[in-house]
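> sequence first, then the predicted structure, then my questions.
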Amino acid sequence: MVDVSQHELVPEHTVLEDDALEEVLEEYDIDRTDLPKIQRKDPALPDEAEVGDVIKIVRDSRTTEQAIIYRLVVE
């Protein structure tokens, strides 16, 4: 079976640690539930990701070198 998360076109997905998450939420003045959602069954998620975790996604960008996006894992 193919591991989609390791494909070269899938951006890096990592589970955000609690202290880093607090900094992000404070910087944007939002709650965890205000973040865009990503389903737990998404094949790009790391195996250790659980419902309620926040995922940091680092993508290539045309206008900047990298774009960082945060998603809340939902069922």
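Arrived safely, thanks for sending.
> only C-alpha atoms for contact and neighbour calcs from this point on.
OK.
> tell me how far the most centrally placed residue in the chain lies from P11.
Residue closest to the mean C-alpha point of the chain, counted by C-alpha atoms, centre = their mean, is I55 at 2.5 Å. Here I55 is placed at a distance of 12 Å from P11 (C-alpha to C-alpha, to the nearest Å).
> again, but for K37
From K37 to P11 the distance is 16 Å (C-alpha to C-alpha).
> T64 too?
Applying C-alpha to C-alpha to T64 and P11 gives a distance of 15 Å.
> could you find the closest non-adjacent residue to V54?
L72 (4.5 Å; C-alpha to C-alpha, 6 or more residues apart in numbering).
> check it against this one:
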Amino acid sequence: MSKIDILEHKLVPNHEIMSDSEIEEELGNADFEIKSLPKIKKDDPVVKTIGAVAGDILRITRGSQTAGTFVTYRMVE
């Protein structure tokens, strides 16, 4: 039996580990603290597959029928 690449599954949105400069650019002027972002577990299959570790910020991009593209952020814990 062959392994399935979960990153290629149509229901799994694109997950990216953000660099410090991307975090500053995209979230630097937000009216909330970065530490208050919703969390994603470090043992989540996608988190493990992309090599994210606790403290990383992920940019998750989904296609949306109403919004076109929807971007959300999660902190790995």
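That came in fine, so what should we check first? None of these values were measured; they are calculated from a predicted model.
> any idea what the TM-score comes out to?
After superposition, the two chains reach a TM-score of 0.84 (TM-score structural alignment, normalised by the length of structure 1), with 74 aligned residues with a C-alpha RMSD of 1.5 Å.
> between T64 and P11 of structure 1, which has more neighbouring residues?
A count of neighbours by other C-alpha atoms under 10 Å puts P11 above the other of T64 of structure 1 and P11, at 15 against 7.
> in which helix or strand would I find the counterpart of S21 of structure 2 in structure 1?
Under the alignment (TM-score structural alignment), S21 of structure 2 pairs with D19 in structure 1. Assigned by DSSP states H and E, D19 of structure 1 belongs to helix 18-28.
> quick one: that helix to structure 2 mean distance?
Its aligned residues in structure 2 lie a mean 1.5 Å from helix 18-28 of structure 1 after superposition (mean C-alpha distance after the TM-score superposition for structure 1).
> residues in contact with that helix?
D31, R32, V54 (C-alpha atoms under 8 Å, 6 or more residues apart in numbering).
> what does the first one align to in structure 2?
If I follow you right, that is D31 of structure 1. In structure 2, D31 of structure 1 lands on E33 (TM-score structural alignment).
> rewinding a little: any idea which helix or strand comes after the helix holding D19 of structure 1?
strand 37-39.
> T63 of structure 1 maps to what in structure 2?
The equivalent of T63 of structure 1 in structure 2 is T66 (alignment by TM-score structural alignment).
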